[in-house]
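> Okay, structure incoming, though there's no sequence with it:
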């Protein structure tokens, strides 16, 4: 007993001695960022963040890029969070192979020789790196003179990561660095590089094995409904995550959802995503996935993304893309604004079709939220057997469902600017409304052969047009965190 007490006292004294010899961090005003932060020792003129940033910052040749990267490295006082950006020389990538082309960029697979920063080596006074890894390089078209606004994808990712931490989402400390990737489930962005041949800037992101949902749709048509609901659960959960921090995707379709072998999904292409309070006159997207209120030039809301999710539900149900058999033109825009939706041509688990239709509601206020959708999809999934057995929802075979070999050549499934087409559709729809009103007056029945002398009055502003319900849609937007990095 006496020996045990002596051991405990000696052990406690050792701990006290160690504590007394531990160097306390020095906090003073930084000459670079002008913030009172920890300095590594008394001789440094810079805080620990600015000092470390200087060891990794490389000029890109573009002030907007350099300012943003520096901002991410010194703005937030977490030493080595993986979402802090850097400019990487193009020669640090090898085995660059073309993968795909979108409406605004080309995507390549490459090997990053050094890999991203992981932690700070205090002994060598430089960053440690992960080492060789596969990445995706997204080359932005015509971006040689990129502006701050055109860095939106990187800004949205950074803003998303910051808001997650500030909303107290738990992050994990793994070995020597803070690893945010396990909860983001949005394609991790490491920074930017520049193609020396095209002079275009290139965003560096995670490379995800597998394919996007649009390209896998033919393979997924024969899946059990349990597996399809797994995909939808993961997909809506990722949308819920960005909505929870008040970010709207604005280009939400199956081509922007990456699917892995275990049916989990990853949300990508945040290029035109914005804060829920941001407004922009330019409209981009794929017509079948664009909500009718957007086609009427109203503001984007979270409900606009939900409309696109409803189209993804239809794809998984039928194995086809919405409006695959039609030209994606002004006429289709008008039809969608007038209520056209894809046909219900097959069966689905109980409640599925009703939930899908609720996503398509013409009134964005009556669409479910991402959280409500996830909760209902989980219930459906839990009611479906996970193996091929009695009790599962069987797919009724029909020539109207299943993969198809060719689509209408006028169907465009790449994101593009739609503003000009939408304005033309607005004009056409307004003129049709006027013609309809004139036709009604022409068909007036005159009794007793009386001569009709009443003047025909048309108030164009009061006719049904794209702007009729514009203000109603704005009521859906509430005060939210301003997105301005």
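Looks like it arrived, so ask away. Everything quoted here is computed from the prediction, not taken from an experiment. Numbers count the residues shown, from 1 in each chain.
> from here on, contacts and neighbour counts on C-alpha atoms
Will do.
> Okay, helices next: where are they in the stretch 1-150 of the chain?
For the stretch 1-150 of the chain, applying DSSP state H, counting those that start in this stretch gives helices covering 2-21, 48-56, 63-74.
> Give me the helices and strands touching the last one, please.
Under the contact criterion of 3 or more CA pairs under 8 Å, 6 or more residues apart in numbering; DSSP states H and E, helix 63-74 touches helix 48-56, strand 86-87.
> surely residue 31 meets residue 45?
Yes - between residue 31 and residue 45 a contact is recorded at 5.9 Å, counting by CA atoms under 8 Å.
> Compare neighbour counts for these two and give me the winner.
Ranked by neighbour count (other CA atoms under 10 Å), residue 31 and residue 45 place residue 45 first, with 16 against 13.
> residues in contact with that one?
Going by CA atoms under 8 Å, 6 or more residues apart in numbering, residue 45 touches 30-31.
> again, only using 6 Å
residue 31 (CA atoms under 6 Å, 6 or more residues apart in numbering).
> For residue 127, see how far away it is.
19 Å (CA to CA, to the nearest Å).
> again with residue 206
According to CA to CA, residue 206 and residue 127 sit 20 Å apart.
> residues of stretch 118-133 that come out buried?
Buried positions in stretch 118-133, judged by neighbour count with 16 or more other CA atoms under 10 Å: 118-120, 127-128.
> what about it, how long is it end to end?
13 Å.
> hmm, back to that, would a markdown table of the buried residues of stretch 118-133 with distance to residue 433 be doable?
Converted to a markdown table, the buried residues of stretch 118-133 look like this (distance: CA to CA, whole Å):
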| residue | distance to residue 433 |
| --- | --- |
| 118 | 61 |
| 119 | 64 |
| 120 | 66 |
| 127 | 65 |
| 128 | 66 |
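> which one of those is nearest residue 437?
Nearest to residue 437 among the buried residues of stretch 118-133, counting by CA to CA, is residue 118 at 67.2 Å.
> Surely the closest one and residue 129 touch.
Yes - the pair residue 118 / residue 129 is scored as a contact, 5.2 Å apart, by CA atoms under 6 Å.
> could you point out which element follows the longest helix belonging to the chain?
When the chain is parsed with DSSP state H, its longest helix is helix 419-442. Elements were assigned by DSSP states H and E; along the chain past helix 419-442, the next helix or strand is helix 470-474.
> Below is an additional structure, to be compared with the one above:
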């Protein structure tokens, strides 16, 4: 049996409040029920900071419940207070400031990017349209599914990772624009239900290269994965975010954090294994995967 709720008795609404992190307006949704899910819309487990508060460390959505009215405010960003729509009680949001380091690198352009990829604006616009035309009777799951359908994979969103979390940093290659290092991340990166500890750090050789390529690579990798259901996009090395060399105070101090490919780059792999790879089973498959991965990223933004 499926229970339906009366839209006259249980009014759903939305609005905006100011983020105390970015000083910009962020969206808030007022649910007339107690939201008891343990997982965020992105699939990550929520962190409970009290009996009435929980949030997602991946996309920083906050679920603030009112214990008096059994309602829930869902806040899409970081702020310090939440007010119940029904009883007007104000609740102070509990959040350790150390937890927001993943979207607070100190560079305003890069931080705006990190905040923007956690935005649910298109889903909120759809939500607003739905509640305006909601049926007399509805199920809460119909509303929640608007946000849950947004995520196409289990990958965590890009983030800023403090340089102090990396150990065993060693140079392994150098190209025309960048220097490649291998490093161990203490806590690891969660990706597709596994944890990666050995990662690649890609440091641009100067500020000019960093200004031209850093943000572009972050954006292309993020949108290539999140906006594409094609399997072959996963043939491209993933970028998990970036870190910053604390010894340098320039743009080239920001370093891409990328997936480690144990077999090396394609050139080294072919040099080592070319005679053992037959055309029918391996070489054409490699070429096919590279072509599809390239096409997926080439059409980003078009």
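Thanks, I have the structure now. Bear in mind the structure is a predicted one, so any value in this text is a computation, not a measurement.
> After superposing, what score do the chains get?
After superposition, the two chains reach a TM-score (TM-score structural alignment, normalised by the length of the second structure) of 0.55; 207 aligned residues with a CA RMSD of 4.0 Å.
> re the thing from before, most packed of the helices and strands packed on helix 63-74 of the first structure?
strand 86-87 (a mean of 24; mean count of other CA atoms under 10 Å).
> packing partners for it?
If you count contacts as 3 or more CA pairs under 6 Å, 6 or more residues apart in numbering; DSSP states H and E, strand 86-87 of the first structure packs onto strand 189-194.
> and for the strand it packs on, what span of the second structure is it aligned with?
Mapped onto the second structure using TM-score structural alignment, strand 189-194 of the first structure covers residues 239-244.
> superposed on the first structure, where does that stretch end up, distance-wise?
For stretch 239-244 of the second structure, the mean deviation from the first structure after alignment is 0.7 Å (mean CA distance after the TM-score superposition for the first structure).
> Can you tell me the number of residues neighbouring the closest residue to residue 302 of the first structure other than its chain neighbours?
Leaving out its chain neighbours, the residue that sits closest to residue 302 of the first structure by CA to CA, 6 or more residues apart in numbering is residue 248, at 5.6 Å. Counted with other CA under 10 Å, residues neighbouring residue 248 of the first structure total 26.
> One more: residue 112 of the first structure?
For residue 112 of the first structure, the number of neighbouring residues by other CA under 10 Å comes to 24.
> show me the contacts for it.
Going by CA under 6 Å, 6+ apart, residue 112 of the first structure touches 93, 132-133.
> switch to 8 Å and redo it
Contacts here follow CA under 8 Å, 6+ apart; on that basis residue 112 of the first structure touches 92-94, 131-135.
> repeat for residue 237 of the first structure
370-371, 374.
> Counting neighbours, which of those comes out on top?
Neighbour tally across these (other CA under 10 Å): the maximum, 24 neighbours, falls on residue 370.
> That one -> the second structure?
Under the alignment (TM-score structural alignment), residue 370 of the first structure maps onto nothing in the second structure.
> wouldn't residue 370 of the first structure be in contact with residue 306 here?
Yes - contact criterion CA under 8 Å: residue 370 of the first structure and residue 306 qualify, at 7.0 Å.
> So the most centrally placed residue in the second structure versus residue 112 of the second structure, what's the distance?
Centroid-nearest residue in the second structure: residue 157, 2.0 Å away (criterion: CA atoms, centre = their mean). For residue 157 of the second structure, the distance to residue 112 of the second structure (CA to CA) stands at 14 Å.
> With residue 76 of the second structure instead?
For residue 76 of the second structure, the distance to residue 112 of the second structure (CA to CA) stands at 15 Å.
> Buried ones in whichever strand in the second structure runs longest, by neighbour count?
In the second structure, with assignment by DSSP state E, the single longest strand is strand 178-191. Neighbour-count burial for strand 178-191 of the second structure flags 178-185, 189, 191 (criterion: 16+ other CA under 10 Å).
> In terms of distance to residue 215 of the second structure, which of these ranks first?
Using CA to CA, residue 178 is the member of those that lies nearest residue 215 of the second structure, at 14.4 Å.
> Count the neighbours of the nearest residue to the closest one once chain neighbours are set aside for me.
Counting by CA to CA, 6+ apart, residue 178 of the second structure lies nearest to residue 204, which is 4.2 Å off, once chain neighbours are set aside. Applying other CA under 10 Å, we find 26 residues neighbouring residue 204 of the second structure.
> now swap in the one 5 residues further on and tell me
Residues within reach of residue 209 of the second structure, counting by other CA under 10 Å, total 16.
> wait, doesn't it sit right on residue 179?
No - between residue 209 of the second structure and residue 179 there is no contact under CA under 8 Å: 11.6 Å.
> need the contact list for residue 263 of the second structure.
residue 269 are the contacts of residue 263 of the second structure under CA under 8 Å, 6+ apart.
> Likewise for residue 257 of the first structure?
Residue 257 of the first structure neighbours (CA under 8 Å, 6+ apart): 212-214, 235, 265-268.
> wait, which of the buried residues of stretch 118-133 of the first structure is closest to residue 59 of the first structure?
Nearest to residue 59 of the first structure, judged by CA to CA, of those is residue 127 at 17.8 Å.
> my guess is the closest one meets residue 114, correct?
No - taking CA under 8 Å as the definition, residue 127 of the first structure is not a contact partner of residue 114, at 11.1 Å.
> Does whichever residue in the first structure pairs up with residue 289 of the second structure belong to a helix, a strand or coil?
Aligning on TM-score structural alignment places residue 289 of the second structure opposite residue 237 in the first structure. Secondary structure state of residue 237 of the first structure, per DSSP: H, G, I helix; E, B strand; the rest coil, is helix.
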